[in-house]
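1. Generate a structure from the sequence data that follows.
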Amino acid sequence: MTWYQFDMVDLHLFVHVQPNSKLTEWAGTHGDRIKVKVNAPPHNNAANQACYKFFTKFFQVPK
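-> Got it, this is the predicted structure:
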């Protein structure tokens, strides 16, 4: 299995998120997932929101 799946309509990314990083950035792979470091704590959904913001900016899609 790869870290993504494209079915001609949707792109599914399989992501390993590492919270509490100094920067929000791509960090290679983690097994069969793409790894993203985020500068946010893992509490109160903050890391998920930081990851969402990172992807919307990177892929230039509306929030």
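
2. CA atoms for contacts and neighbours, from now on please.
-> Fine.

3. Number of residues surrounding Phe58?
-> Using other CA atoms under 10 Å, Phe58 has 9 other residues around it.

4. Please apply the same query to the one 4 residues further on.
-> Pro62 has 7 neighbouring residues, counting by other CA under 10 Å.

5. all helices of the protein, in order?
-> Ranges of helices in the chain, per DSSP state H, are 46-58.

6. to compare against the first, here's another:
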Amino acid sequence: MSWLRQDGSDWVLSLYLQPGARKTEVAGLHDGALKLRLNAPPVEGKANKALIAWLADWFGVPKQGVVLESGELSRHKRVRVVGTGRDPAGLLP
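-> Next up, the predicted model:
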């Protein structure tokens, strides 16, 4: 899968975000990335915080285990998830 790669015991995800959505959910694939709708506005880092919290909950890791590697101010983001046994392929509907 082009949006997903394993790096040792970590997972690295390529994401495309749609902030300001009615609810946070996976919306499929978009241009080689996993598309997520976020129920958070794209202001003052709120969407990034919501993304990290949602991914930490889904993967069952602490928030410190979700690292935003690139795309802090972009809809396109690369996120590293550390220390999970859960396969991110399960994110796809």
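
7. Glu25 of structure 1 is in contact with Val38, isn't it?
-> Yes: with contact defined as CA atoms under 8 Å, Glu25 of structure 1 counts as touching Val38 (6.6 Å).

8. Hmm, Ala40 and Ala47 of structure 1 touching each other?
-> Yes: when contacts are counted by CA under 8 Å, Ala47 of structure 1 is listed as touching Ala40 (5.0 Å).

9. Need the overlap of contacts for the two.
-> Pro19 (CA atoms under 8 Å, 6 or more residues apart in numbering).

10. which one of Glu25 and Val38 of structure 1 has more residues nearby?
-> Neighbours of Glu25 of structure 1 and Val38, each counted by other CA under 10 Å, are more numerous for Val38; the result is 25 against 15.

11. can you pull the contacts of the more buried one?
-> Val38 of structure 1 neighbours (CA under 8 Å, 6+ apart): Val17, Gln18, Pro19, Asn20, Ser21, Lys22, Leu23, Thr24, Glu25, Ala47, Ala50, Cys51.

12. again, only this time at 6 Å
-> Pro19, Ser21, Thr24 (CA atoms under 6 Å, 6 or more residues apart in numbering).

13. which among the residues you listed end up buried?
-> Pro19, Thr24 (16 or more other CA atoms under 10 Å).

14. From the contacts of Val38 of structure 1, which land in strands?
-> With strands taken from DSSP state E, there is no overlap with the contacts of Val38 of structure 1.

15. ok, of the contacts of Val38 of structure 1, which one's closest to His30 of structure 1?
-> Checking the contacts of Val38 of structure 1 against His30 of structure 1 by CA to CA gives Pro19 as the nearest, at 14.1 Å.
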